[in-house]
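1. A structural model of the following input is requested.
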Amino acid sequence: MISTAAAAEASAKPVDEWIRDLADPKFRTREEASRNLWSIGESALAPLNQAAAGEDPEQAFRARELIRKIQLFITPDTDAEVIGIVEKYEKALENEKLDLIHQLQQKRAWRQILKLYASETSARARSQIQGQGLIDRIPVTAAREALKKGDIAGAREFLEMAPATPSGLLSLAEFHRTQGSLEKELQRAKTLEGKQGAAWRLALYRASGNLEAAKVAADEAGEPAISAAMSVLLGDPLPWIRRDPQENSLRQGPRVTYADLAAKRWQGSTLRPSDLEPLLKATNSRNRSERTGAVTALLLLGDPVPAEKAITRYVPLEAFSYFETLERVPESLATFGLDPAKPDYEGWVRERMDKLTASLGADEEDRMEEYDQELDSCMGE
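-> This next block holds a predicted model:
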């Protein structure tokens, strides 16, 4: 925030006069003009933009510097360390920027982080920052802090600075719902055109609980996953089941088979053994991803026996955890060759430690790969 004294001093003289003083022959006058325009802040941006495009080089340079500071929410009262980090960021290499963002995060410089991200032109740097999940969390965190202080306008400002992603827009829509302004904002959103308008209506309809309208808006906004989710809530899971395989955790081959079979069963048809044959075959695939996808599909389709055989054979540690979670302790123990009726834990561990000791001459990586799952199980990891 700009100090009251600085703002009062700046307001004692018209902004246009301070703008003219940026080109004054006297250095002290130019410095005073810069300082006071900086204190005025956003209301000085319009004349500063005109000065930045002017012919006087000194005036234009100072105007551009002030615009940069004001747009980055850097005021005369901003922490000097935050200013220093921001200045480093503007000169940093792509691989250095994420660390500087983390430094700003430690200083809780929320406005600066959001503004730097919004103005970032490097796709790689944006991807690295977004990949950390920071940009999705920061507007909500900052808004909560503002609300705790009773600063409702500040909370809204933070949420409006968030990237216009489905999650970011939904947070802003929830703000309008809690503040009682959702219906008014929805009426305004109905006048907006294009995908951006549809995306905003989608968020508002989701916040209001209007599933039918949200589904329509999701289709208009080009958000098939959200549209499919709305269909599920409306009682039709088929669009979700049949959505793009790239958005699903199952691998494409097993996933396509699963989608067809799940849809078939949902529509009332009985699955025949031959329907499951592609998945049963895939459980023995050499491709681990395909095998995992087939196992997952069989479990989801309610045919666990072949799936359990596959995970027991190929990934015993996962099988151990799977059976243990289901409280099928005998099968869990049998996964590692333990007698469920009379498990000899001490002997089991001793046998494997002896094997490990005897293989000291072998390559360490190969040796550890052979025993890591069993030893992890012994240690409870």
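
2. please make it C-alpha for all contacts and neighbour counts, starting now.
-> Fine.

3. so what's the closest residue to residue 220 other than its chain neighbours up against?
-> The shortest distance from residue 220 to any non-neighbouring residue, by Cα to Cα, 6 or more residues apart in numbering, is to residue 198 (5.9 Å). Going by Cα atoms under 8 Å, 6 or more residues apart in numbering, residue 198 touches 192, 217-218, 220-221.

4. I'd like those laid out as JSON lines, including secondary structure.
-> Putting those into JSON lines (DSSP: H, G, I helix; E, B strand; the rest coil) gives the following:
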{"residue": "192", "secondary structure": "coil"}
{"residue": "217", "secondary structure": "helix"}
{"residue": "218", "secondary structure": "helix"}
{"residue": "220", "secondary structure": "helix"}
{"residue": "221", "secondary structure": "helix"}
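
5. from those, which is closest to residue 99?
-> Nearest to residue 99 among the contacts of residue 198 is residue 221, at 34.0 Å by Cα to Cα.

6. next, count neighbours for the closest one.
-> The number of residues packed near residue 221 is 21, by other Cα atoms under 10 Å.

7. can you check residue 9 too?
-> Per other Cα under 10 Å, the neighbour tally for residue 9 reads 12.

8. does anything pack onto the helix or strand where it lies? Which helices or strands?
-> For residue 9, the host element (DSSP states H and E) is helix 4-11. Judged by 3 or more Cα pairs under 8 Å, 6 or more residues apart in numbering; DSSP states H and E, helix 4-11 is in contact with helix 27-40.

9. run the angle between the helix it packs on and helix 4-11 for me.
-> 120 degrees (axes from the mean of the first three to the mean of the last three Cα atoms, to 10 degrees).

10. next SSE downstream of helix 27-40?
-> Criterion used, DSSP H and E; the element after helix 27-40 is helix 45-52.

11. now for that next one, which elements pack on it?
-> Applying 3+ Cα pairs under 8 Å, 6+ apart, we find helix 45-52 packed against helix 15-21, helix 57-71.

12. and this one, please, so the two structures can be compared:
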Amino acid sequence: MNVTEVISPTVKCRVHLHVHLDGAVRPSTVWELSRQKKLLLPGNGSLKDLEEALQIRSPRDLAHYLQKFRWITPAIAGDLAAIERIAYEFVEDEARRAVLYTEVRFSPHLLVGPGGQVTARQVTEAVMRGMARGERQFGVTARLLLCCIRGMTENYDDTLDMCTEFRGQVVGIDISGDEASALDVDGSVNAGLLRAEVRTFQEAARRGIHRTVHSGEAGPASMVKLAIDEMKAERIGHGYHVLEDEELYRRCVSTGVHFECCPSSSFLTGAVPLTETRHPMQRFCQDGASFSANVDDPAITRTGLEDEYALLRRMGFNEANIATMNFNAAKACFLPEEEKQDLLQKLRQAYGVPGCD
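-> Model prediction:
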């Protein structure tokens, strides 16, 4: 591919595969809803103080990163109108970021509210309504991934059933949460703790439901191996620690496993220490691995895709590398084949490289 010029940000030319809906809520929306519901806000209750509280100044680990959701989840959980609103606003924000196609993920069970005010299905339907309205208005193709949460095994079957029931708008299943919960004290994978995960994803594969797995972010390369070999993962969320196992990494490259990387959050979660002189994405690029750049949780990272691309440029990535990432993301997306080919054609037109994918 010969791409030498920066594409205008007004042209929809980006494919976004790894972003969490509840981590993409506008801080102004969280602030507005929290004030309406008289919820506790940080500092003196100003929007500025909330924005400050959501940011991570000193990266530690994934558990510390996830604590930021304590300011977000109470404002939207159990409120179907608010949930539909944030889904609509998400699509609007993606359009502003020149996104052509996006897959946004969330766990419906985390948004039912205390006491189960609404059902997970009602939550999912509210998200689908908001996204469909945004699609019509802003011209972004948006699809859903439903997340299981590690340790919340009681919701796995229901999540799987909703992936089946809402197939079309929902294009796949994911599992997220702190990988440390599946490790023994010596850092090795505890297979016993992962039986329910493995069973759920094997059943998803049997049903023809696409699969991506958060692994190799806070956990070791063995978590990536389990995701691919046992859970039948087609894509890996993050996956940076796969480089600890050269044989596994080479297999991933040769078989085209797609890594959904998130440059800014990789530092903020401590997955990639700030002291590292070389980011795993630089190795992925060097070796021709299939990977993409994504935002993860823009409410916390305070970035958009252009910020992530700017970070990559500082690492030495050029416009051809960035274009290739978007084509690889389109090839790895979970759309039906006919729709995927249409997406690829739109990307070719946007980048001015007809026939090159």
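
13. quick check: TM-score for this pair?
-> The TM-score (TM-score structural alignment, normalised by the length of structure 2) is 0.26; 151 aligned residues with a Cα RMSD of 6.3 Å.

14. turn the helices and strands packed on helix 45-52 of structure 1 into CSV, columns for mean neighbour count and distance to residue 357 of structure 1.
-> Output for these, formatted as CSV (neighbours: other Cα atoms under 10 Å; distance: least, Cα to Cα, whole Å):
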stretch, mean neighbour count, distance to residue 357 of structure 1
helix 15-21, 17, 80
helix 57-71, 19, 64
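
15. format those helices as CSV; extra columns: distance to residue 375 of structure 1.
-> Output for these, formatted as CSV (distance: least, Cα to Cα, whole Å):
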stretch, distance to residue 375 of structure 1
helix 15-21, 73
helix 57-71, 56
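
16. quickly find the element holding the residue nearest to residue 220 of structure 1.
-> Going by DSSP H and E, residue 198 of structure 1 is in helix 194-208.

17. circling back: who touches the helix holding residue 9 of structure 1?
-> Under Cα under 8 Å, 6+ apart, the answer for helix 4-11 of structure 1 is 36-37, 39-40.

18. how about the residues you listed, which pair is most distant?
-> Among the contacts of helix 4-11 of structure 1, 36 and 40 lie farthest apart (Cα to Cα), at 6.3 Å.

19. before we move on, the earlier item: could you list the buried residues of the helix holding residue 198 of structure 1?
-> 195, 197-208 (16 or more other Cα atoms under 10 Å).

20. residues in contact with the residue nearest to residue 232 of structure 1 when sequence neighbours are not counted?
-> In this structure, residue 232 of structure 1 finds its nearest non-sequential neighbour in residue 240, 6.9 Å apart by Cα to Cα, 6+ apart. Listed by Cα under 8 Å, 6+ apart, the contact set of residue 240 of structure 1 reads 225, 228-229, 231-232.

21. take the residues you listed and lay them out in JSON lines including secondary structure.
-> Converted to JSON lines, these look like this (three-state DSSP):
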{"residue": "225", "secondary structure": "helix"}
{"residue": "228", "secondary structure": "helix"}
{"residue": "229", "secondary structure": "helix"}
{"residue": "231", "secondary structure": "helix"}
{"residue": "232", "secondary structure": "helix"}
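
22. which of those has the largest number of neighbours?
-> Using other Cα under 10 Å as the neighbour test, the contacts of residue 240 of structure 1 are led by residue 228, with 22 neighbours.

23. that one contacts residue 219, correct?
-> No. Using Cα atoms under 8 Å, residue 228 of structure 1 is not in contact with residue 219, being 9.4 Å away.

24. would you mind measuring from residue 32 of structure 2 to residue 47 of structure 2?
-> According to Cα to Cα, to the nearest Å, residue 32 of structure 2 and residue 47 of structure 2 sit 9 Å apart.

25. thinking again about what came up before, show me how far the helix holding residue 9 of structure 1 is from its chain's centre.
-> Remark: helix 4-11 of structure 1 is offset 41 Å from the chain centroid, using Cα atoms, centre = their mean, to the nearest Å.

26. okay, helices next: where are they in the stretch 251-381 of structure 1?
-> Along the stretch 251-381 of structure 1, counting by DSSP state H, counting those that start in this stretch, helices occupy 252-266, 273-282, 288-300, 304-314, 316-325, 329-334, 345-358, 364-378.

27. nearest to residue 96 of structure 1, of the ones you listed?
-> The closest of these to residue 96 of structure 1 is helix 364-378. By Cα to Cα, the value is 33.5 Å.

28. chain center to that closest one: distance?
-> Distance, stretch centre to chain centre, for helix 364-378 of structure 1: 34 Å (Cα atoms, centre = their mean).

29. residue 27 of structure 2 reaches residue 52, doesn't it?
-> No. Shown here, residue 27 of structure 2 and residue 52 do not form a contact pair, counting by Cα under 8 Å, at 10.1 Å.

30. higher neighbour count, these two?
-> residue 27 (21 against 14).

31. what sits against that one?
-> 47, 50-51, 299.

32. if any of the residues you listed are buried, put those into a PyMOL selection.
-> Of these, the buried ones can be selected in PyMOL as follows, counting by 16+ other Cα under 10 Å:
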select buried, resi 47+50+51+299
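
33. from the contacts of residue 27 of structure 2, which is closest to residue 18 of structure 2?
-> residue 299 (14.0 Å).

34. is the closest one within a helix or a strand, and which one?
-> For residue 299 of structure 2, the enclosing helix or strand under DSSP H and E is helix 298-301.
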